[in-house]
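# below: sequence and its predicted model.
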Amino acid sequence: CSTPLLLLLLLVDQRRLSRPLPPRARTPPPVADPAQLPTHTAPDHLSSYASSVRLRRRTTGATYSPRAPAAPPCAEYCSPPPAADPAHPSISGRGSGCSHPPPARLRRRSTAAPRRSESLDPARPSTSGRGSSAGTHPSCPDHLSSYASTVRLQRRITAIPHLFSVARVEMSVSATMGVMKPLLGKLAELAGNEYSRLKGVRKQASFLEKELSAMNAALEKMELMDELDPVARDWRDHVREMSYEIENCIDDFLRKFGGGHAKVGFIRKTALRLKMLGQRHRIADRMEELKVLALEANERRLRYNIDECNPNSSYECNHNSSFVAIDPRMSAIYIEAAGLVGTDGPRKELVSLLTDTEKKLKVVSIVGFGGLGKTTLAKRVYDEIREQFDCTAFVPVSQKPNMTEFMTGLLHRFPKPPKLEIDESSQAQARGMQDIIDDIIKRLKKKRYLIVIDDLWDQSTWNTISRAFREEFPEDAKGSRVIVTTRVEGVAYGACYSRPECIYRMKPLGEQDSKRLFFRRVYGSEDDHPSRFEEISAEILKKCGGLPLAIITIASLLASRPQRIRDEWESIRNSLGTQFAVNPTLDGMRSILNLSYIHLPLQLRASFLHLGFYPADCEIERDDLVRQWLAEGLVNKLHGRDMEVVANNYFNELVNRSLIQPDRTKCGELVSCRVHDMMLDLILSKCEEHNFLRVECNSEDMAREHGWKYKVHRISMNFSGGGAADETASGTIPSSMSHVRSVAHFGGSTYMPPLLHFKYLRVILFKISGEKTTDLTAISQLFQLKYLKVSVTQRIKLPTEIQGLVHLETLDLYCYQLKIPSDIVRLPCLSNLIVPKGTKLPKGIRNMKSLRTLDGFGLRWSLLEDIEGLGELTNLKCLNLVEGDVDILTTSEVVALASSIGMLHDLIYLCIHGTFFDTGDHLSSLSGPFRHIKVLKLCGWVMPGVPKWICGLECLSWLELNIMTCTDEFHALGELPSLVHLSLWLDSIPEDSAVIFSTGLYPVLETFRCLSKYDVTACLAFEAGAMPKLRRLGLQFHKDQWGGATPVGLEHLLSLENISVDITCCSLEVEDK
């Protein structure tokens, strides 16, 4: 009988929730005469706020009347506003009377119980601080008390969305207000149709719209100023932290109430409503506090004339254009700079020092100021002489290195000798330093080695590193060499064992080389520049002091302007210090780099500072950056524009401004970058100034956060100690970090941050090593998580259910083994799914309509229905199916795969890697399946010939095919206008057949590889004018099939630089033809 009784009670509660609540008993104030009410001239948003406060504090309560008539005029129940308080002009003395909405607009639900702090006993005073003694006033009509209590609860329970429903104001994502743009997006979401059932007061809704808009306008002006006075800086910091608090409060609301319960049954829905009532009260109280803070902040803005600040610049980038391409001069300019710092004189001098006949170990130090090109020169010398040594390594050193991790990494750079037992596992980190050094010595024994230690900072670091080189046996000395680059003269002297002749001091560029580098970056040519800029450019170059980094940075800043205006050049010249050319200092170089930041458009600043997430000398993947920016809301949302395109424009703009340096290209596009260490110093100083990001290298750094003035919002950790150090770090998580929204962890530590402690996390980035399984089960509680990338050497443990991660956009996992939760197919926002090679397709993958990237899955163990389901993922841009071993697919599975691929018309990248049997001609029969594809790799799909539809892919730049024999379609491939890389696997080569590459074909091809177990050299012929830009040629065949011939017409390949021939296990390479 308990079940019917429970249903009856819930039904009664449900009916009570649909009616207004009986009012809280309060003693009303005297009713004022309307004629005596003063006239107020305050702005609407302030009067609305004042009237709501008066209503809350002054309305009276009485017996509930279910048939309350319309509300009477304000004079019947509102008291006159209080006298103006000169200490608080923002709240008192500005109201314009009551602005209550009509009762017909109110829909209430609540409980009849009074608050704990209030009493229904008339003789007992209220402790709530919001009214006088409790009781029922005889002169207050029932309908007034009902209306007043209804208004109070309307505001406390369901007005939250409308309190903060601001218009869609387009704001730049600056460093200070990196939170403002995502905050406004969430406010707009709360005001959308999904929350239409929660209606409130419109005038209160406009309050924060006006307040935040006004404050944001002032903040944008302040961002464009070089220096701020203490008052303005304090106001800026206060508004920034307040914005974070408002967003966190909204996140709490969305977490508890945002999902809705449309599919929940009546009983459970009613129970949830009762449970959430108290939570709504608490959130409403917190929002009220934040609202008062916003009002006070805006009042301070007016009081201190914050709006009167004059910005120094208003530089903008062309992010509104459909596409911002990387300036093609950028790659060339870094090559040019490398050529200048490594000209014949310095390069030959160093090569001579390193290649003499001395058999003992020699250490050569390159010393010079940051930005002179020490690393560039060392790399050029290293590349030139490395072939003369048995073992080589080029290793950077961070400013605060963990020596155990560094030496372990150095150990893995050298091959393991046969029959030598050395522990290469992650347990090496737990061993003593001497054990690691002993292993390095064993690997280098009887070897001639060349090692570059780049950017060494102190002598103690070198003392540890050099122990691996000093203790070699004299009889094993074979003329090994070590190059050390450093900024510190004393370190350079100590590293080369006090041999002054082994120290090379970097010199700045001369006048002509500086001018050449400068004008090639700005105009693309040394000679093609207006004469009116000759004099001022000479003055700018003089102030750059011949430092390549300074020259490229300033030149890129000027090149970023669409028009060349002399006034702008003069402004840059005047901003540069006068003493830097004579006495280069770190502060002087930082001021030069700071100019680029000052002139950086506001919408790029937060994205630029986000680079501080990564440690020094780290290769940063372009896709990772773009996805992290999107997850944090650092990219402006432009109407009708793809957000990924806008984010990629940001990346390209940073490259064009030389704020990041190009690193690795693939398929003709830049896929990664690096940040110069001096630029990283600038980034981290700006991050600290704006409380944007904190970097922690050990438990001591973490402990210092206990005294930090503000809450930490982003943290990058590099705990590499392991063991006790990890436990110490775990115990030092300060309370200021509970609001962290992005966390990164790099290094060899097994320490796992307490993810449940960071309930507002949006971004997780882990790149760590260790033998322990990485436990990520806590992520199921991170409601706001949007980006998760974890790269580990062992296993990853995911939660059994992750469907609660409704905002997750990127899941990128690299590990030994992985079991994906089955409910991953229910994640509505998942766009990028990258998993370890060969992972089974999740059952029901056809439901993942939002996917744009699918990478790493294999087909060997996947179901036929899931292979068919791939064709329904029509938003896919990148599909990479990889199998570690041979894939054994049935004919029906091959047909399903071909059919699915043919339906993915928007693919840009397609790779099917493995070995498939019985593939037949299923792909060849497709009719123009891809419109915009750039990369097509069908290595494991054996086809009879080149499919005809491939010859119509005008955007195709990278092509890899496995075909049975030579066909005439080779000539059609030569007409592809964008093809840069071509790899062909030939299963057979008919006798007396030849593939002739005719004149004019393959106009932009740079790399051509032809592979077969038969003799490919006998079937290739190049006519004059064929492949005019070919730089690399690769050939592979079985040693028993080679007849000793060479391809005909190699002399016609005028741009050829490298020929690589792979004859089974033998390899022969010829360079610089």
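Perfect, thanks for sending it. Numbering: from 1, shown residues only.
# make it CA atoms for all contacts and neighbour counts henceforth
Fine.
# quick check, central residue of the protein?
Central residue of the chain (CA atoms, centre = their mean): Gln628, 2.5 Å from the mean position.
# need the contact list for that one.
763, 787 (CA atoms under 8 Å, 6 or more residues apart in numbering).
# here comes the other one, which I'd like you to weigh against the first:
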Amino acid sequence: MAEAAVNFLIGKLTNFLDNEMQFFRDAEDEVRSARGQLEGISASLRVADSLEESDEEVRDWVKQLREIAYVTEDALDEFKLLSAHDHGVGFAGLFCRISCCVKNMKARYRTISQIQNINSRIKSLCDGHQRLRHKFSKAEHGPGSNYSDNTWHEHRGKDCFSDKNELVGIEEQKKQLVAWLVEGTSRPQVISVVGMGGLGKTTLVHEVYQDPEVKKHFMVCTWINFSGSPNIGELLQDIHQQIRGVIRQPIPCGADTMNIYWLKMLIKDLLQEARYLVVLDDTWRIDEWDVVKHALPNNMCSSRIIITTRNYDLASTSCREFEGKVYKMEPLPVEQSWKLFCTKTFQGSSCPSHLEETCEFILKKCEGLPLAIVAIGGVLATKDRHIIGEWELVRHSLDTEIDCNDKLKNLKRVLSLSFNDLPYYLKSCFLHLSLFPKGHRIKCSRLIRLWIAEGFVEKKEGKTLEEVAKDYFVEMLNRSLIEVASKRSDGRVKTCRIHDFLLDIITSRSTDQGFAEIAKEENREWPDKVRRLSIQNTLQTLPRNGSLSQLRSLNIFGVDKSFMNSVLASDMKLLTVLDMQAAPLTRFPAQVADWCYLRYLSFRFTEVSTIPSSIGKLQNLETLDLKHTNVTELPVEILKLQRLRHLLVYCYKNVSYSTFKFGFKALRGIGALQSLQKLCYLEANDENSSRVVRELGMLTQLDRLAILKFRKEDGRDLCLSISKLTRLRVISIASIDDDEIIDLQHLSCPPSFLQRIYLRGRLRALPHWLPSLSSLMKLHLGRSRLKDDPLVSLQNLPNLVHLQLIQVYEGSSLCFKAKTFKKLRTLGLDYFDELKCVEVEKGAMPFLEKLIIQCCKLLKKLPSGIEHLTRLKVLEIFDMPDELVKKLVQGGQDDDFQKVARVPEIYYGYWRDEGWDVQLIERSVQRDVASTQGSSMRSNEFPPCWK
């Protein structure tokens, strides 16, 4: 983490030299010297970070370097805080300015003295760098590994379970992989087995590799272990020697000194006429694969290459190049996890009844990760089964056991490798996840905005910071460090999560490296200087040494009101992030307006109802999140926040069938907020609305615009504004009432990248430009009441995956034509008052997975042709005629039921007593016979399509 901290500081020093040196002429040489020295050692910092765990001398050097980076950052920010202070007007203001001038002079001298001292410490550390340079060089260029733990490579084979009894749940996986190896095309193919560390990729592939059918099928079989970052030359030597051994040819003289080019030629010649199987185990980087692939001949002998990796990018890239297949490893299901756990812990016997609760808790924490189950099972196997206290101790101390128990060191090492391999710009982002409680589902959009506010995201030419942060997020997903917890209907990731054991490891690193303090235990002292603080659940009091004067980020999860108030009363003048989502807050804390470094401020899901005019002092604010608060009006001073990028002020309220949104009153002058990217939800129904709608065209960085209470007369002005918003991806418009027309026909050139459109209100006709939107993925139309069939205009949209139509059409029939809606996956048809017939022609909607039909009182039969929707997984029938529902519930030989008998999930429900009563229709596994039972799934909840 020294690399991240130092690179961040170098950027800060550069900015300081460019913008603040008029206050620091006396220290300019010192600042430039400090920056120069840090730049001189920055090249070695990634190597130093990787050696930190195994070398005490390096660890101490890295720790000092981190501390200096933090101290320097604090000194610069504290001075800027004083120099930027506003002192008022008049005689009192003059007196204040004179007084503050003296204070600032003292602060300048103090800061100059600090920088001189810091510079001296940096020089000392640079001398230390000279002493350590031989270690860095050896680690980076030495044989067998690039800055990685060699002892790990020596014991890599321990990943493979040696005991056959511990191979649980791999038979079907093995069968699939063997089939891919021995069947199929004569061209070489790559089979990539991908997943997070500890899932058993190596174990599975090792079993496949040793299978007699596989050994018999291939002339040459070689197993190459990458293990993080091998020396490519030595790896090619290993491949060459293994092949020579298999075909019984002597190694030619001088082969051990050949360069990479000649080694690749030798290997290619040896394999040119052979049906070969090459296993590349624990492969990490695409550039390493690029070297090896050119050594493998593209013959026509049905050769195969297996790659095990944690990197999904590598898996997909290699398979595209060789027309291969990706096998994604998944955690063990509960039943198989329990079997493996009992095999390891109780030597195959059943779990004693008095230990079941404890063991179930421990197993749940393993989350189906075989390596974790085996490792912890090995620890528990040594415990006395009659002494429950020993087992409970393990249960309550698993977090610390991973760090101190020798039997769990292998688990920690496997999981830590993924972190060690990260580039520096991702390490901070990954450690940042330690701020969230275990089991917490983290919203992707929230995470991206937090990373930007923390300064983790680097600028890239041609991309916004949000786009770069999304790239970071995808890279972490592809490296199997985080996993998708839920997706939206158009395929976007909604929430993510991190495995508990991986979270334990990064939490430990986060604390050890001074990155963050995770406060969830009473009577635990904090470090002298806390930079990031996550307060979770049970904490009631601040520790005695709990100074927060250097705090940059405060994240609160589930604390009580009195403790929260005591925290907010602390001196936090350098605070950058204040995330109080769902905190017990009823008013905007007055002191927040004095924390002028704030970039991210969230009171989401609180009871805050008013925002004071003093918010205009937060000149650095980038995100203001007031979603699901009681705020309906913003002070005009909000327009001073020129750096504001995300303004979220809205809430939902459910009334009967419908979900209503409430936003904030339109502000004249909103065009001044020219950094805005997301604006939700603006209420455009007062005397200022026409002017405000025209000003929206000035917000050229907008990618999401949401407007409520829209009026017909503002349609032309809105179209003019939208035509200027070339970056717009999402637009949401709701009319002032369901009879008000939304007039968007004046838009001649819509933004070409529009991906999602939500329109609620009457339409005379669908916007003429809608069929031209080749990027459109999601379309939600409500209360349109069209006279003409909307499907005609929408059916050829090339990328539409979700279509929701609510009271859109007043006709009696709908027909989905063959070869239309080619990518549609979710379809909702709601409130079609006159609809009597729906037809699905063969070949229409070939990828449809979810169909929702609601509140169509005259529709008494399922769509004809629904049986053609062979990929349909979920059918939901809500508030529909009893005649239709009974056919599905009773089953039997009814035509309607037979059409959907093979759909895995069918739900039906009715609105009763201000809530939905939803049932799952239970059927046999064969799907040919149905029972007449209904299983209640959820109640008092809106169906998904209404949310």
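Looks like it came in fine. Everything quoted here is computed from the prediction, not taken from an experiment.
# hang on, the earlier thing: please report how far the residue nearest to the centre of the first structure lies from Met702 of the first structure.
24 Å (CA to CA, to the nearest Å).
# now the top helix by length along the first structure, how far from the chain's geometric center?
Criterion DSSP state H: the longest helix present in the first structure is helix 266-303. Remark: helix 266-303 of the first structure is offset 31 Å from the chain centroid, using CA atoms, centre = their mean, to the nearest Å.
# with stretch 769-778 of the second structure instead?
Distance, centroid of stretch 769-778 of the second structure to centroid of chain: 27 Å (CA atoms, centre = their mean).
# which residue in the second structure aligns with Ser685 of the first structure?
Residue pairing (TM-score structural alignment): Ser685 of the first structure is matched to Ser508 of the second structure.
# and its match, how far is that from Thr700 of the second structure?
Remark: distance between Ser508 of the second structure and Thr700 of the second structure (CA to CA) = 43 Å.
# could you pull out the strands for the stretch 401-550 of the second structure?
Secondary structure of the stretch 401-550 of the second structure (DSSP state E, counting those that start in this stretch): strands located at 442-443, 483-487, 493-497, 517-519, 532-536.
# so where does Gly200 of the first structure fall, helix or strand?
Counting by DSSP states H and E, no helix or strand carries Gly200 of the first structure.
# quick check: next helix or strand after the helix or strand where Ser566 of the second structure lies?
Taking DSSP H and E as the criterion, Ser566 of the second structure maps to helix 561-568. Sequence-wise, the next helix or strand downstream of helix 561-568 of the second structure (DSSP H and E) is strand 577-579.
# ok, the residue nearest to the centre of the first structure to Pro947 of the first structure distance?
38 Å.
# then Thr176 of the first structure?
In this structure, Thr176 of the first structure and Pro947 of the first structure are 54 Å apart, going by CA to CA.
# these two: which has the busier surroundings?
Thr176 (25 against 18; other CA atoms under 10 Å).
# nearest residue to the aligned residue in the second structure for the more buried one other than its sequence neighbours?
Mapped onto the second structure by TM-score structural alignment, Thr176 of the first structure lines up with Ala2. In this structure, Ala2 of the second structure finds its nearest non-sequential neighbour in Arg66, 5.3 Å apart by CA to CA, 6 or more residues apart in numbering.
# counterpart of that neighbour over in the first structure?
Mapped onto the first structure by TM-score structural alignment, Arg66 of the second structure lines up with Arg240.
# need the contact list for its match.
When contacts are counted by CA under 8 Å, 6+ apart, Arg240 of the first structure touches 176-177, 179.
# what of Leu183 of the first structure?
Leu183 of the first structure neighbours (CA under 8 Å, 6+ apart): 243, 246-247.
# likewise for His713 of the first structure?
With CA under 8 Å, 6+ apart, His713 of the first structure has these contacts: 691-693, 737, 739-742.
# try 10 Å
Taking CA atoms under 10 Å, 6 or more residues apart in numbering, we find His713 of the first structure in contact with 241, 244, 691-694, 736-743, 758, 760-761.
# list the ones among the residues you listed that the second structure also has?
By both residues aligned by TM-score structural alignment, their matches' CA atoms under 10 Å, these still in contact after alignment to the second structure are 244, 691-694, 737-743, 760-761.
# picking up where we left off before, next secondary structure after the longest helix of the first structure?
Along the chain past helix 266-303 of the first structure, the next helix or strand (assigned with DSSP H and E) turns out to be helix 329-341.
# redo the strands of the stretch 401-550 of the second structure as TSV? Include mean neighbour count and distance to Ser732 of the second structure.
Putting those into TSV (neighbours: other CA atoms under 10 Å; distance: least, CA to CA, whole Å) gives the following:
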stretch	mean neighbour count	distance to Ser732 of the second structure
strand 442-443	17	21
strand 483-487	16	20
strand 493-497	19	19
strand 517-519	21	39
strand 532-536	22	35
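# nearest to Cys319 of the second structure, of the ones you listed?
Nearest to Cys319 of the second structure among those is strand 483-487; the distance by CA to CA comes to 21.5 Å.
# give me the angle between the closest one and strand 493-497.
140 degrees (axes from the mean of the first three to the mean of the last three CA atoms, to 10 degrees).
# wait, is Arg244 of the second structure part of a helix?
Yes. If the criterion is DSSP: H, G, I helix; E, B strand; the rest coil, then Arg244 of the second structure is within a helix.
# surely it touches Cys221?
No. In this structure, Arg244 of the second structure is not within contact of Cys221 by CA atoms under 10 Å, at 11.1 Å.
# out of these two, which sits in the busier spot?
Shown here are Arg244 of the second structure and Cys221; by other CA under 10 Å, Cys221 has more neighbours (20 against 17).
# which residues does that one contact?
Residues near Cys221 of the second structure by CA under 10 Å, 6+ apart: 209-210, 214-215, 242-243, 246, 275-279, 304-305.
# the second structure: matching residues for stretch 482-489 of the first structure?
Following TM-score structural alignment, stretch 482-489 of the first structure has no partner segment in the second structure.
# swap in stretch 904-911 of the first structure?
Using TM-score structural alignment, stretch 904-911 of the first structure pairs with 725-732 in the second structure.
# and stretch 8-19 of the first structure, by the same measure?
Going by TM-score structural alignment, stretch 8-19 of the first structure lines up with nothing in the second structure.
# for that stretch, which positions count as buried?
Of all the residues in stretch 8-19 of the first structure, those buried under the rule 16 or more other CA atoms under 10 Å are 10, 13-14, 16-17.
# next one: stretch 420-427 of the second structure
Neighbour-count burial for stretch 420-427 of the second structure [16+ other CA under 10 Å]: 420-422, 424-427.
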